Each structure stands twice: as structure tokens, then as C-alpha cells.
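Asks: Task: produce atomic coordinates for the following.
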Amino acid sequence: MEIRWLQDFLAVAETGNFTRAAAMRNTSQAAFSRRIQQLEGWIGVPLIDRSVFPTALTPKGEQFRVTASNILSQMLEMRSELKGFPDAGGAQHFRLAMPYVLATARFPAWWTQWTRQNDFTATLVVGNAHEIAVGLTSGAIDMMIGFSAAQQPFYPERDGVESIEMETDFLRPFISPALLEREGYRFPGEAHRPLPLLMYSSGVYFARLVDLIIENAGGITHRRHVIENDMSDVLRDMAIEGHGIAWLPESTVAAGPRGTLVAIGGAQWSMPMSILAMRERANTNPAVSRLWQLIRRTRQTPPARRRPSPHSPRLDPANETHP
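Replies: As a prediction, the model looks like this:
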């Protein structure tokens, strides 16, 4: 049996939809269905009731769901023990998950803030949006932090889970100043000057947000896709090198070299996002409770009342649309 079979099973159990679960697991529906069938073959009983819609678990599947969650949780705990992490499982330790983009751009500053008066230790798990959501559902992690846009929630609301908005960010299209000056690109593109786009791979959370942004703005008439990749940092570095336009969180751009990118296109080509901390209400880890209260006390002002930071990436005035 493969661990990804358990992750796949928990994905379809959580979403109730094979297509959505396959997309969140960044695989084709055919490959996803085969792995579920392999898991059922290994277990020896049907886990998914395919005679009803939406997709539901069989009674045996509901029973196995608890086992699958426990297995993933125990494996993570065992990995920490085998690695000999100091204080793992102690009163100051917690297991935290977040996407790579936040782990690199925001986590070090958060850790400095959290540990000023606390001797926390942590196991930091980095993964895509779906992987960390499954980790929370399965009990493999104590808390997750991720981006969430109102039009495409990162994690559907459900009983037993609570969230705090820690900060706000914007997903904007960015371009190198040299490329913009040389080519004069403007949205939605021109026949003789199609926009070179650096895009997220299909199934990635930000890919869905970018699709929504483009759809809401009326579409891009003339475009060409230069590359696709899962990671914002890769697309940021490609944009810095002048290879095209990439939709990036402002925090990711701010974490890179200053002055290397400018936002392009104006407000209609951008989307506000919340940075949410989420946990299971039933979590009894005392370190998580202390961290939760600390985040609640120090969370930033909602976006409507925030003033732009003087260090925020500047907008290109020729392409910005003011309200």
C-alpha cells in the first residue's frame, strides 16, 4: 500500500467529488481513479459508493476513513520521533503546515514574533494547498496557514474547524521594468504584441485564482504561455529575468530583490486574499492553544482599513486603473 493512496482516499472523502479531488491532488482523474481502485483492491472491500451522486463513502469506507486519518497522523509523529526532534510532542511543540510561498516569505518573521515570549518548537510541513488541508483533516498537523480568496475559498467551511485572518495580501500580475519599457505590454494584449504569461500548473490553487481574475476582467485577447510551474518563487524569478508576466502575491515580490518587478494592469487584474490560520476546535495541544491566542491578539487590521505599505511593490502608472 502507498501513502498517497490514503491521501487520495481522504481527498475524495473530503470533497465528495472525484474530479475536484484529482485536481487538488494535481493528477489526472484517470490516474486518481486507478489509485482509489488499487486501495480498494488492497483493502478487499469497496470504499466508495459509485451508485449515488454526489460521491459518498460506503459504510466500510466511513470506517476506514478514521483508520486512514490515524495512520497519516501516526506516521508524521513517528517521523518526528525517529529524527529525534527536541521536545517533539512536548507542551511547547506543535505541527504546522503551510504552502512553500508562505514558508519562505512570511514564516521567519512570524516565528520571530511568536517566540519572543514563548519557547515554542515546531515541525513545519510544507506542501500544496490540498496536501496541507488533508493534513489538518487527518490530524497529521495541528494547524495550517494558507491563502484564501472570497471567490475561491482555500478550505470549505465545516463544523469543527475555526479560522483567524492573520494578514491580507493581493495576487497581482508583475513584470520586470526593463521588459515593460522595451515591449510596452498592456492588458488585454495586442495582436502584434501578445502577452507572455508565466502561469501556474493546472490544479494549483493559484491557477484557479488567476483563471478567475482573467475571467472577471473580461479575458486576455492575445496571449502566449511561456512556462507553467507550481511555485510562485519560480515564476517570480522568471519574471525578474524578463521572461514574462506572472501573477504573484505581493508578499512574495516583497521578499525578493527590491525594484526588480512592477505591478501591471490595475485593480481589475488583481485579487485580494486573506492569509488564514486554521485549526480543529477539538485540538487539545496546549502549544496550539497558546499560539492561537497569540495570533488572535496580534492579527492585522482588515484590508479595508489598512494603508498601503511604503515598501509595497509599486504599480506601473501607465497600466494602473484608478477607481
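Asks: okay, CA-based contacts and neighbour counts for the rest of this
Replies: Noted.
Asks: Can you give me the distance of the closest residue to Pro303 other than its chain neighbours to Met273?
Replies: Leaving aside its sequence neighbours, Pro303 sits nearest to Thr168 (CA to CA, 6 or more residues apart in numbering; 6.1 Å). Per CA to CA, to the nearest Å, Thr168 is found 6 Å from Met273.
Asks: cool, and Gly219?
Replies: Taking CA to CA, one finds Gly219 at 21 Å from Met273.
Asks: Proceed likewise with the subsequent sequence, for comparison:
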Amino acid sequence: MELKWLEDFVSLAETRSFSRSAELRHVSQPAFSRRIQALEAWLATELIDRSVYPTRLTQAGQIFYEQALTMLSQAHEARTLLRGHVGAPVPTIEFAVPHTLSLTYFPRWLERIEAKMGQVHTRLRALNVHDAVLSLVEGGCDLVMGYHHPSHPVALDPARYDMLILGSEPISPFSAPGRAGRPRHTLPGAADARVPYLSYTPNAYLGRMTEVIIANAPTRLFLDRVYETDMAEGLKAMALAGHGVAFLPHSAVDDAVAGGRLIRLDRSARGAGAHPFTLTMEIRLYCDKLALQGDDPRQKLVRALWDVVRDELRETAGGTAG
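Replies: Presented below is the predicted three-dimensional model:
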């Protein structure tokens, strides 16, 4: 039996919906159903009454629900206890952060927080947005910092998870300069002169944001996908070398733009404030509410940091708690 099967079952018992629980657990519905079936096979009994709608538990499922809660609680308590004694002599907050934010936003953000509460021992796992959120759901980290946009929202249950909006991050197209300081590549291109396009892989969150920009562009973009990677830093390096146009978060290219090594391409003739190929994402911080209620040293540290961040946002009116 796997721990995630218990977490799946508890979620299903609470939502009474396979589709909703699959969404909250960040897996496809077929995969979620297979995991529930695997748990039932391991227990040799049916937990779900599939003859009715909405879904409900069988009598065995109702009994096992209480047992599952106890087992999960004990497992998490054991992990918390061991984290405090093995390999971490002092309380350490575990972050899951997308690669780009881990290199750009996170270091400056942590410096600002530590100026208010003193040095914080942290451990950071650089993951894509999906895996970072999944790590939080499965108890693999304390806090997740990630991007959010209404077109591709992070589906975490607000009854279970707290959220703070730390700020915003625009993503825009950039090119290396060519002759006379003008962009080497320009948009929108033409059917017979497509622009070399440095692309994210399809499953990358920033790739989905770029697809939204392209789909909603006021004029058709003629692009030739010549390179693909899931890392913004990889696209930045290719753009700096002049290989094409890349859509990049501003925090990843501020230094290159300031030094004249990259040029933003969507400055419209309609005015300095018009940027037809830019999309703005929120930068959010997520936490499991249960982690803010514990009394072990690490949970107290997580709660202290959360309070500092929330209070800072209230003071500056630059963020939102939810």
C-alpha cells in the first residue's frame, strides 16, 4: 500500500467526486481511479459505492475513512519527528519553487524576509509548477512558491491550503540586438518570412502562458519553432546568442535588458504603455493549513515566516492573502 492511496481516498471521501479529487490531487481522472482501485484490491474490499451518484462510501469505506485519517496523521508526525533529528540539527523550511523563480525572485525575496525575522534555514527543490504543487499536496514540502494565471489556475482547495499573492511577473518576447542596436528578430513576421521561435516544451507552465499570449495576440504571429526546452534560462541563453525570439519572465532578463543585450519586442506604436504580446502572472505562496497549526519547531518556524510575509504584504498593500 502507498501513502498516496490513503490521501487519494481521504480526498474522495471528502469531495464525493472522482473528477474533483483528481483535480485536487493533480492527476488524471483515470489514474486517480486506478489508485482507488489499487487500494480496494490491497484491502480486499470495496470502499466506494459506484451504484449511486454522487459517489458515496460503502460501510467498509466509512470505517476505513477514520483509520486512513489516523494512519496519515501518524505517518506525517513520524516524518516531522525524523526531520527534526536526522540531517537537520536546526528547524529547516522546505520550499518547492519553479526553476525560474528559484534563480531570480526567491533569493531577493528571502533576503527581504530574513531582514525582518533573522536568518532562516531553508532547503529548496527546484521543480516545475505541477511537481511543486504535487509536492505540497503529498506533504513533500512546507511551502510552494509559484506562478498563477486565470487561464491555467493552480487547483488547490482553499479549505485546505492558504495562499498569499507576493507580487506579479510579466512575460514578454525578447530578441538580441542586431545592427544599429535594433532587434535582430522582430514580430509579427510574415508567411514567407517566419520568425525563428525559441519555445518552451508543451508541458512547461511558461509554455502554456506563451500559448495564451500567441492565441490572444492582436495580430497573427508567424513563428518557426527552431528550438525547445523547458527552462527559461536555456531560452535566455539562446536568445542572447541571437538564435531567435523567446518569451521570457522579466525577472530572468532584467540584467540583460539593462545591459542592452536583449530588447523587448512588444512596444507598440500606440504608446509606451501598450504591450500587445505581454501577459502578467501572479507570484503566489502556498501552505497547507495543517502545517501552520503544529507545535514542533519546524512548524513553528513555518508559521512565523508565514506571519512575517502576510504582515509585510498588508503593510505595503502589495499582496493579498486568501
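Asks: hang on, the earlier thing: buried sites along the helix or strand that the residue nearest to Pro303 of the first structure is a member of?
Replies: According to DSSP states H and E, Thr168 of the first structure maps onto strand 161-175. Neighbour-count burial for strand 161-175 of the first structure, with 16 or more other CA atoms under 10 Å as criterion, is recorded at 161, 163-175.
Asks: That strand vs the second structure, average offset?
Replies: Superposed on the second structure, strand 161-175 of the first structure shows a mean distance to its aligned partners of 1.3 Å (mean CA distance after the TM-score superposition for the first structure).
Asks: picking up where we left off before, do I have it right that the residue nearest to Pro303 of the first structure meets Pro302?
Replies: Yes: the criterion here is CA atoms under 8 Å, and Thr168 of the first structure meets it with Pro302 at 7.2 Å.
Asks: Name the helix or strand for Val125 of the first structure, please.
Replies: strand 121-126.
Asks: That strand vs the second structure, average distance?
Replies: So strand 121-126 of the first structure averages 2.0 Å relative to the second structure (mean CA distance after the TM-score superposition for the first structure).
Asks: angle of the helix or strand just after that strand against strand 161-175?
Replies: As assigned by DSSP H and E, the chain's next helix or strand after strand 121-126 of the first structure is helix 129-138. Using axes from the mean of the first three to the mean of the last three CA atoms, to 10 degrees, the inter-axis angle of helix 129-138 of the first structure relative to strand 161-175 is 170 degrees.
Asks: What span of the second structure is helix 129-138 of the first structure aligned with?
Replies: Using TM-score structural alignment, helix 129-138 of the first structure lines up with residues 129-138 of the second structure.
Asks: Please compute how far the matching stretch lies from its chain's middle.
Replies: Centroid displacement of stretch 129-138 of the second structure relative to its chain, using CA atoms, centre = their mean, to the nearest Å, is 7 Å.
Asks: now swap in stretch 242-249 of the second structure and tell me
Replies: 22 Å.
Asks: And for stretch 236-248 of the first structure?
Replies: On CA atoms, centre = their mean, the centre of stretch 236-248 of the first structure falls 19 Å from that of its chain.
Asks: ok, and for it, which residues are buried?
Replies: 236-240, 242-248.
Asks: Which of those residues fall in strands?
Replies: Members of those lying in strands (criterion: DSSP state E): 245-248.
Asks: now Thr58 of the second structure: how far from Val10 of the second structure?
Replies: Thr58 of the second structure is 14 Å from Val10 of the second structure, by CA to CA.
Asks: Settle it for me: which of the two has more neighbours?
Replies: Val10 (20 against 15; other CA atoms under 10 Å).
Asks: Excluding sequence neighbours, find me the nearest residue to the more buried one.
Replies: Tyr65 (6.5 Å).
Asks: again, but for Thr15 of the first structure
Replies: Ala21 (6.2 Å).
Asks: Surely the one you found and Asp8 touch.
Replies: Yes: using CA under 8 Å, Ala21 of the first structure makes contact with Asp8 at a distance of 7.5 Å.
Asks: Which residue ranges of the first structure form helices?
Replies: 3-15, 18-24, 29-43, 59-83, 100-105, 107-114, 129-138, 177-183, 205-216, 232-240, 250-255, 286-298 (DSSP state H).
Asks: Would you mind putting those helices into JSON lines with distance to Met278 of the first structure alongside?
Replies: Below are the helices of the first structure laid out as JSON lines (distance: least, CA to CA, whole Å):
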{"stretch": "helix 3-15", "distance to Met278 of the first structure": "16"}
{"stretch": "helix 18-24", "distance to Met278 of the first structure": "18"}
{"stretch": "helix 29-43", "distance to Met278 of the first structure": "27"}
{"stretch": "helix 59-83", "distance to Met278 of the first structure": "17"}
{"stretch": "helix 100-105", "distance to Met278 of the first structure": "14"}
{"stretch": "helix 107-114", "distance to Met278 of the first structure": "15"}
{"stretch": "helix 129-138", "distance to Met278 of the first structure": "8"}
{"stretch": "helix 177-183", "distance to Met278 of the first structure": "37"}
{"stretch": "helix 205-216", "distance to Met278 of the first structure": "17"}
{"stretch": "helix 232-240", "distance to Met278 of the first structure": "22"}
{"stretch": "helix 250-255", "distance to Met278 of the first structure": "20"}
{"stretch": "helix 286-298", "distance to Met278 of the first structure": "9"}
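Asks: what about those helices, which gets the closest to Asp49 of the first structure?
Replies: helix 59-83 (8.6 Å; CA to CA).
Asks: Give me the residues contacting that closest one.
Replies: Applying CA atoms under 8 Å, 6 or more residues apart in numbering, the external contacts of helix 59-83 of the first structure come out as 3, 6, 9-10, 13, 45-48, 88, 123, 135, 137-141.
Asks: Among those residues, the buried ones, what's the ChimeraX command?
Replies: To isolate the buried ones among these in ChimeraX, judged by 16+ other CA under 10 Å, type:
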select :6,9,10,13,46,47,48,88,123,135,137,138,139,140,141
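Asks: hang on, the earlier thing: what two of the buried residues of strand 161-175 of the first structure are the furthest from one another?
Replies: Val161 and Ile175 (38.0 Å).
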